[in-house]
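Asker: Got a predicted structure plus its sequence, pasted below:
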Amino acid sequence: MKKGSIDKTLIIAVTILVIIGLIAVYSSTSVLASVKAKYADKGGMIYLQKQLFTLIIGFFFIVVFIFLPVTKLKKLVFPLLIISFIMLIAVFSPLGVSAGGARRWLRLWPSVFQPSELVKLAMVFFLAWYMSRESYNKESIKDFVIPISLMGVFQIIFLKQPDFGAVMTLGIITFVMLFIGGVSLRFLGLTILLAIPVLFYLAKEPYRWKRITSFLDPWSDPQGSGFQLVQSLIALGSGGLTGQGLGEGKQKLAFLPEIHTDFIFAHIGEEMGFIGVCVVVILFFFICMRGLNIAAKQIDPFCYFLASGITIMISIQALINFAVVTGLAPTKGLPLPFISYGGSSLVVNLIAVGVLLNLSRFDYKADFTELTLQKKNKLRTYRYYYKGRKFS
């Protein structure tokens, strides 16, 4: 197993996205920071300064995880689960922070943290470990119920916050990972059928149903349930091919709510135009392709599922954000990885990239004296020998 250099395409794509994010955060918040009472005396760069602070933390974790021995990654599974669960519960304690009618944040000096972001990564680690066990049987109902039950526990807590975006994202990540793990389609299909009436029950309130379905025709209520999407579409449409220019956008002048967080993609479209939007989409495409390429090179099942899961986590969040901002999906609060303002999402996604870069450093095809493939319990189990030492 030869150590090589990190995946340069991946690190370049992520770096460019982060730079675009810093530019977009500053451009979209400079006016907001100047008029907001608690930031009025701090100038228009306070949001950028906060984002830079969390970026430094994120890059520190990237370095840590790049050089962390791969064998240590498995040992992080349960600590991550326990820490994320405790933090998620602590949101309802005096340490929790409420905003916009939701209680999703935990006060950690000098800022706040959103535990749901860490839960997504913890679930990816758990599923990678769970499906890579020798005793795992993809045809066993018990081995299917355990991860689904864990997902359900987290989703119930998300609903209490409430955070429907996290519920949807965690569900998609879990189902896609189980699918690539070869879980029976009967199990997945039955779970989806059982989930449908639950979703309808949760959305039965008229105001909630109207908000969910408003994306189908936002112009029918442009000042109410469709307001945010209408303003997002106006931002995208007014950008044209090359955009209105950095700092020249109008939607950040209190027209588009959450323009620096969930709807920063619309801001990029307004100020950087169709070209800027295409650059962002292409960069995410490169990240997805490099992540899948890294996963395909893994021999250890845990590393394969971990690389696949991280790639799925980042890609799904980006796709959902694109869909919401362009009116292809219901409006839900979900940040755009590496770009949206918010330390929780940025740090967790940079940690995930650090893990991917770690896995990209190894050439598993070199120096092996023997490689055997064995099927057990209908799961492909890999056993290999490296310089006389047995790994499995």
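Answerer: That came in fine, so what should we check first?

Asker: Please count neighbours and contacts with C-alpha atoms only from this point.
Answerer: Noted.

Asker: Go through stretch 8-28 and flag the buried ones.
Answerer: 10-11, 13-14, 16-18, 20-28 (16 or more other C-alpha atoms under 10 Å).

Asker: Against that first model, consider the following:
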Amino acid sequence: MYEVDSRLFYACIVLIAIGMIFSLSLPAFTVLYYDYSSYHFFLRQFVVGFVGIFIMWKLSQIDPDKRCIGSLTTFEVIGFTLFFGSFLAMIVMQFLPASLVPVTGGAKRWIRLGPISLSPVEFFKIGFVFFLAWSFTRKLDHNKKRLKDEFVLLFPYFILFAIAVFLIAILQKDLGQVVVLALTLIILATFAGTSKRFFGLFGVAGIVLVFFAIITQEHRIRRFQSW
């Protein structure tokens, strides 16, 4: 038998509720500019937040060990669908017309389906966490290894991350999402069994890459200077 982590569930609800409250003040300029109702963005966030809470609750009712397709569990099917589906969407969206994928800030980030806009990278982040957790449990352990052996084990994940960097940081010009993915990779790899030495080297390399990404793009330099 499995037990639902109710504390985690309620903590997520609290964070979603805080986000809804913040949405009342953040888009003030946009509300005035487009002559929207003062509650325009709050209502949108409320609906999306409610749907998100409902999905979390439904997922919590699923037996994590129940097989769904062949040897795959229901959670594995959902996780792989999110990971590969969003990964494919980030590639395909670059070739879709502007009527479906409008150009915003010189990049294509959102797929517009009628009144709904979806950002594939948001779904990719969830799938990325699942894929790493699923794969690390099979590839990594807490046995002591040489730095070279750790690098060989993690090299395929670096290739995957490099492709994600190209799709997100280069094509979508969204460095912030790449930083989130990099931290996810570092933290999950550390908990899965990589050494602190490797964690430190990977962290330093990540800082250098972020610095390089900032100084090579004028809009990022301006944003950093204003901050």
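Answerer: Yep, that arrived. Quick caveat, the model's predicted, so the values are computed rather than measured.

Asker: picking that back up, which one of the buried residues of stretch 8-28 of the first structure sits closest to L350 of the first structure?
Answerer: Of all the buried residues of stretch 8-28 of the first structure, V14 has the smallest distance to L350 of the first structure: 8.7 Å, by C-alpha to C-alpha.

Asker: What does P120 of the second structure correspond to in the first structure?
Answerer: The criterion is TM-score structural alignment: under it, P120 of the second structure has P115 as its aligned partner in the first structure.

Asker: Centre-most residue in the second structure?
Answerer: K125 (2.2 Å; C-alpha atoms, centre = their mean).

Asker: Quick one: list the elements packing against the strand or helix carrying that one.
Answerer: Here K125 of the second structure, judged by DSSP states H and E, is contained in helix 120-139. Helices and strands touching helix 120-139 of the second structure, as assessed by 3 or more C-alpha pairs under 8 Å, 6 or more residues apart in numbering; DSSP states H and E, comprise helix 74-92, helix 175-192.

Asker: where does R7 of the second structure sit relative to I13 of the second structure, distance-wise?
Answerer: Distance, R7 of the second structure to I13 of the second structure, using C-alpha to C-alpha, to the nearest Å: 10 Å.

Asker: Could you do L132 of the second structure as well?
Answerer: Counting by C-alpha to C-alpha, the gap from L132 of the second structure to I13 of the second structure is 25 Å.

Asker: ok, now S6 of the second structure?
Answerer: Computed with C-alpha to C-alpha, the distance linking S6 of the second structure and I13 of the second structure is 11 Å.

Asker: next one: I187 of the second structure
Answerer: 24 Å.

Asker: and what of S117 of the second structure?
Answerer: To I13 of the second structure, S117 of the second structure is 23 Å away according to C-alpha to C-alpha.

Asker: Likewise for I168 of the second structure?
Answerer: Using C-alpha to C-alpha, I168 of the second structure is found at 29 Å from I13 of the second structure.

Asker: Test my guess that V77 of the first structure contacts L127.
Answerer: No: counting by C-alpha atoms under 8 Å, V77 of the first structure does not reach L127; the two are 9.1 Å apart.

Asker: hmm, back to that, which of the buried residues of stretch 8-28 of the first structure lies closest to G354 of the first structure?
Answerer: Using C-alpha to C-alpha, the buried residues of stretch 8-28 of the first structure come closest to G354 of the first structure at I11, 9.3 Å.

Asker: A90 of the first structure corresponds to which position in the second structure?
Answerer: Using TM-score structural alignment, A90 of the first structure pairs with V92 in the second structure.

Asker: which SS class is C68 of the second structure?
Answerer: At C68 of the second structure the chain is in strand, as set by DSSP: H, G, I helix; E, B strand; the rest coil.

Asker: Leaving out sequence neighbours, find the closest residue to it.
Answerer: Counting by C-alpha to C-alpha, 6 or more residues apart in numbering, T74 is the residue found nearest to C68 of the second structure once chain neighbours are left out, at 5.1 Å.
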